[in-house]
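Asker: Coordinates for the following, if possible.
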Amino acid sequence: MIDTHAHIYLEHFSEDIDGVIDRALQNGIHKILLPNIDSSTIDQMLELESQYPDICYPMMGLHPCSVKEDFEKELRLIEDWMNKRSFLAVGEMGTDLYWDKTFWNQQREAFHFQCELALKHNLPVVIHCRETIDETIEMAMKYQGKGLKGVFHCFTGTIEQGKQITDMGFHLGLGGVSTFKNGGMDQVIPHLEQTKIILETDSPYLTPAPYRGKRNEPAYVSIIADKVAECLNTSKEALVELTTANANALFFPNKIASH
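Answerer: Next comes the predicted model:
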């Protein structure tokens, strides 16, 4: 299995990162994809990659909650890093109106800048869209036919929103919310395009049931897989095979082509 979205370079994991990686491996998670947040997280993220090569894979991007007055400087830094070395994706990027609406226009500008960066480097985008799914779908539609690919991470939308996203060729990241009793995702997941679903934890956030309220970690992808398999009325083995193939197709297409 692949945890396609985990912030395990954050201080929440500094005391026991070796145990976190071990538990992931014991639970069948062999790749952990690391979305960046902003300039303050790059060093820790790259340090984790060097500690665990072939397990931890970094992305480069500017999280919408870090889009502030200095966002252009942050974007230039991201662009510099992208020119310096290879990354798996442009992310985590996107839009967020949950906490603060002050920088909405700047978030939109940062969104388009990072989409263009992804096209230039032929990479997928990892899109965050809290309280902004319809607006973000609309912005992503501008890239139809241009070859932009990626994932709407932490998908908690409707059947119709899911269809709009997958019709554009994007993937849907399913995480801990899929396990929440009143999350409503059990009604949505059976109707999603199965070739476009991938699994994620968003560690340390959005911990799946029955561990809600505790720190999330990549090992819990296994719990999410159980629930998604149940929603799709399929075996866990089949679900793991499906979602791992989907994640590999999105994030490791060259490796697939070369085997």
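Asker: For the rest of this, base every contact and every neighbour count on C-alpha atoms.
Answerer: Will do.
Asker: Can you give me the buried ones in the longest helix anywhere in the chain?
Answerer: As assigned by DSSP state H, the longest helix anywhere in the chain is helix 104-121. Across helix 104-121, burial judged by 16 or more other Cα atoms under 10 Å covers 104, 106-108, 110-112, 114-119.
Asker: same thing with stretch 130-141?
Answerer: The neighbour-count check on stretch 130-141 (16+ other Cα under 10 Å) flags Arg130, Ile133, Thr136, Ile137, Ala140 as buried.
Asker: Dump those into JSON lines; add secondary structure as well.
Answerer: Compiled in JSON lines, those are given as follows (DSSP: H, G, I helix; E, B strand; the rest coil):
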{"residue": "Arg130", "secondary structure": "strand"}
{"residue": "Ile133", "secondary structure": "helix"}
{"residue": "Thr136", "secondary structure": "helix"}
{"residue": "Ile137", "secondary structure": "helix"}
{"residue": "Ala140", "secondary structure": "helix"}
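Asker: of all those, which comes closest to Lys163?
Answerer: Ile137 (10.8 Å; Cα to Cα).
Asker: follow-up on the earlier one: a markdown table please, covering the buried residues of stretch 130-141 and showing distance to Ile256.
Answerer: Below are these laid out as a markdown table (distance: Cα to Cα, whole Å):
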| residue | distance to Ile256 |
| --- | --- |
| Arg130 | 32 |
| Ile133 | 31 |
| Thr136 | 30 |
| Ile137 | 28 |
| Ala140 | 26 |
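Asker: In three-state terms, how would Gly173 be classified?
Answerer: Taking three-state DSSP, the label given to Gly173 is strand.
Asker: From Lys236, how far out is the spatially closest residue to Leu199 that is not a sequence neighbour?
Answerer: Distance criterion Cα to Cα, 6 or more residues apart in numbering; nearest residue to Leu199, sequence neighbours excluded, is Leu174 at 5.0 Å. Separation of Leu174 from Lys236 (Cα to Cα, to the nearest Å): 15 Å.
Asker: Of the two, which one has the most company?
Answerer: Neighbours of Leu174 and Lys236, each counted by other Cα atoms under 10 Å, are more numerous for Leu174; the result is 27 against 17.
Asker: how much space between that one and Thr243?
Answerer: Distance of Leu174 to Thr243, given as Cα to Cα: 10 Å.
Asker: For the protein, which segments count as helices?
Answerer: Chain-ordered helices for the chain, with DSSP H as the definition, fall at 17-26, 42-51, 71-84, 104-121, 133-141, 159-167, 185-188, 221-231, 236-251, 253-258.
Asker: Distance to Glu92 for these - can I get that in TSV?
Answerer: Converted to TSV, the helices of the chain look like this (distance: least, Cα to Cα, whole Å):
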stretch	distance to Glu92
helix 17-26	21
helix 42-51	12
helix 71-84	11
helix 104-121	10
helix 133-141	14
helix 159-167	17
helix 185-188	23
helix 221-231	19
helix 236-251	14
helix 253-258	19
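Asker: how about this one, so we can line them up?
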Amino acid sequence: MKERLQAWIPKLVLGPSFLLILFFVYGFILYTGYLSVSDSKMLPSYGFVGLENYEKLWKLRHWTSSLNNLAIFGILYIVICSVLGLLLAILLDQKIRAEGVLRPIYLYPMALSFIVTGTAWKWFLDPGMGLEHTMHAWGWESFQFDWIKSRTHAIYVVVIAAVWQSSGFVMAMFLAGLRGVDPDIIRAAEIDGASRARIYRRIIIPMMRPVFLSAFVVLAHLAIKSYDLVVALTGGGPGKATELPATFMYSYTFSRNLMGIGASSAIIMLIMIFSIIVPYLYSELRADKQS
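Answerer: Below you'll find the model as predicted:
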């Protein structure tokens, strides 16, 4: 009896949480999927229209524009965060004296919400009160950095703020990977006369492929669902220059009262995330079975 009770206690404790997750996460995913094939507008409606909302969605210029912005933002965000995070991790891996001070400094931005990050960078880059205004006050009248007001460059401002927010987290992932490399392999390479740079390039970095893959999955997921940073920083503007799928979904669902189209865009975002996470989970499970 006691053994049965001990076996059931974890299930009883975790059961309510599991049921809540099942309902509020997966239940609402299914509900959103149904709304995407319904004639819902301002309020949910249950008239079935098939794939009509998806056809309308792909004909909207704002949707294709948001996907183009996501491609620019996602590629730059993932690449720059990965490169910068790796360089910072290699720097800290040299056992420098200030590591205990630098590590929290690099990690601090990740402790902030994207709303705070977006608001801070909006103030910093505003030509009327931020960096450009300060440079003019110091006498550098020719200095100009008004990307946040430019349709062409505004998306790169979002990239800058997002990289500042996430590169420290990526650094922590790479630093953990570097510290996990067997030191005997490094010592053997040094005995053979390999330089430090060559050891990193030929031995250490290739061994960190799982860390690169994990960083890619995390960053891609953050890029696809980016909403609060864009809203706080640019509001999707100027015009629609920084609109991403997440901001498109919100505006069409709650501002334009086209819930069916908004739900269909949410389902496409979900498919994007699944297309990244499912292969990753499959590779991880396959590696576990082989080991």
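Asker: And the TM-score between these chains?
Answerer: Between these two chains, after superposing, the TM-score reads 0.28 (TM-score structural alignment, normalised by the length of structure 1); 113 aligned residues with a Cα RMSD of 5.6 Å.
Asker: how far off helix 133-141 does the longest helix of structure 1 point, in degrees?
Answerer: Put simply, helix 104-121 of structure 1 runs at 40 degrees to helix 133-141, going by axes from the mean of the first three to the mean of the last three Cα atoms, to 10 degrees.
Asker: so what does helix 104-121 of structure 1 touch, helix or strand wise?
Answerer: Where contact means 3 or more Cα pairs under 8 Å, 6 or more residues apart in numbering; DSSP states H and E, helix 104-121 of structure 1 is packed against helix 71-84, strand 90-96, strand 125-130.
Asker: buried set for the first one?
Answerer: Residues of helix 71-84 of structure 1 classed as buried by neighbour count (16+ other Cα under 10 Å): Phe71, Glu74, Leu75, Leu77, Ile78, Glu79, Met82.
Asker: same check, this time on the second one
Answerer: Of the residues in strand 90-96 of structure 1, those scored as buried under the neighbour-count criterion (16+ other Cα under 10 Å) are Val90, Gly91, Glu92, Met93, Gly94, Thr95, Asp96.
Asker: Reformat the residues you listed as CSV; add distance to Ala249 of structure 1.
Answerer: As requested, those are exported to CSV (distance: Cα to Cα, whole Å):
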residue, distance to Ala249 of structure 1
Val90, 16
Gly91, 17
Glu92, 19
Met93, 20
Gly94, 22
Thr95, 25
Asp96, 27
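Asker: which among those gets closest to Val20 of structure 1?
Answerer: Glu92 (21.5 Å).
Asker: Tell me if I'm right that the closest one and Ala118 touch.
Answerer: No. Using Cα atoms under 8 Å, Glu92 of structure 1 makes no contact with Ala118, being 11.8 Å away.
Asker: which residues do the two both contact?
Answerer: When contacts are counted by Cα atoms under 8 Å, 6 or more residues apart in numbering, Glu92 of structure 1 and Ala118 are jointly contacted by Val125.
Asker: circling back to that earlier point, mutual contacts of Leu174 and Thr243 of structure 1, please.
Answerer: Common contacts of Leu174 of structure 1 and Thr243, defined by Cα under 8 Å, 6+ apart, comprise Ile197, Ile198, Leu199.
Asker: Reformat those residues as a markdown table; add neighbour count and distance to Val20 of structure 1.
Answerer: Listed next are the shared contacts of Leu174 and Thr243 of structure 1 as a markdown table, based on neighbours: other Cα atoms under 10 Å; distance: Cα to Cα, whole Å:
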| residue | neighbour count | distance to Val20 of structure 1 |
| --- | --- | --- |
| Ile197 | 25 | 24 |
| Ile198 | 29 | 21 |
| Leu199 | 28 | 18 |
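Asker: Inside strands: which ones of those residues?
Answerer: Ile197, Ile198, Leu199 (DSSP state E).
Asker: These into TSV, with extra columns for distance to Ile42 of structure 1?
Answerer: Shown next, in TSV, are these (distance: Cα to Cα, whole Å):
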residue	distance to Ile42 of structure 1
Ile197	28
Ile198	25
Leu199	23
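Asker: Met45 of structure 1 against Pro58, yeah?
Answerer: Yes. Counting by Cα under 8 Å, Pro58 is a contact partner of Met45 of structure 1 at 6.7 Å.
Asker: re the thing from before, what's the most distant pair in the buried residues of stretch 130-141 of structure 1?
Answerer: Using Cα to Cα, these span at most 14.9 Å, a distance reached by Arg130 and Ala140.
Asker: Tell me if Arg103 of structure 2 really is in a strand.
Answerer: No. Looking at Arg103 of structure 2 with three-state DSSP, it is helix, so not inside a strand.
Asker: Run through the neighbouring helices and strands of the host helix or strand of Gly262 of structure 2.
Answerer: Using DSSP states H and E, Gly262 of structure 2 sits within helix 259-290. Judged by 3+ Cα pairs under 8 Å, 6+ apart, the packing partners of helix 259-290 of structure 2 are helix 28-35, helix 52-59, helix 209-224, helix 245-250.
Asker: List the buried residues for the last one?
Answerer: Neighbour-count burial for helix 245-250 of structure 2, with 16+ other Cα under 10 Å as criterion, is recorded at Pro245, Ala246, Thr247, Phe248, Met249, Tyr250.
Asker: I'd like those written out as TSV, with distance to Val278 of structure 2 added.
Answerer: Compiled in TSV, those are given as follows (distance: Cα to Cα, whole Å):
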residue	distance to Val278 of structure 2
Pro245	21
Ala246	21
Thr247	25
Phe248	25
Met249	23
Tyr250	26
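Asker: what's the most distant pair in the buried residues of helix 71-84 of structure 1?
Answerer: Spanning the widest gap among those are Phe71 and Met82, at 16.5 Å by Cα to Cα.
Asker: Quick one: neighbours of Pro210 of structure 2, just the number.
Answerer: Look at Pro210 of structure 2: counted by other Cα under 10 Å, it has 13 neighbours.
Asker: give me the number of residues near Ala249 of structure 1?
Answerer: Neighbour tally, Ala249 of structure 1, other Cα under 10 Å: 16.
Asker: make that Pro58 of structure 1, sorry
Answerer: Neighbourhood size, Pro58 of structure 1 [other Cα under 10 Å]: 25.
Asker: That one touches Leu33, doesn't it?
Answerer: Yes. If you go by Cα under 8 Å, Pro58 of structure 1 and Leu33 touch, sitting 6.1 Å apart.
Asker: From Ile2 of structure 1, how far off is Ala118 of structure 1?
Answerer: The spacing between Ala118 of structure 1 and Ile2 of structure 1, counted by Cα to Cα, is 21 Å.
Asker: what does Ala245 of structure 1 give?
Answerer: Counting by Cα to Cα, the gap from Ala245 of structure 1 to Ile2 of structure 1 is 10 Å.
Asker: higher neighbour count, those two?
Answerer: Shown here are Ala245 of structure 1 and Ile2; by other Cα under 10 Å, Ile2 has more neighbours (26 against 19).
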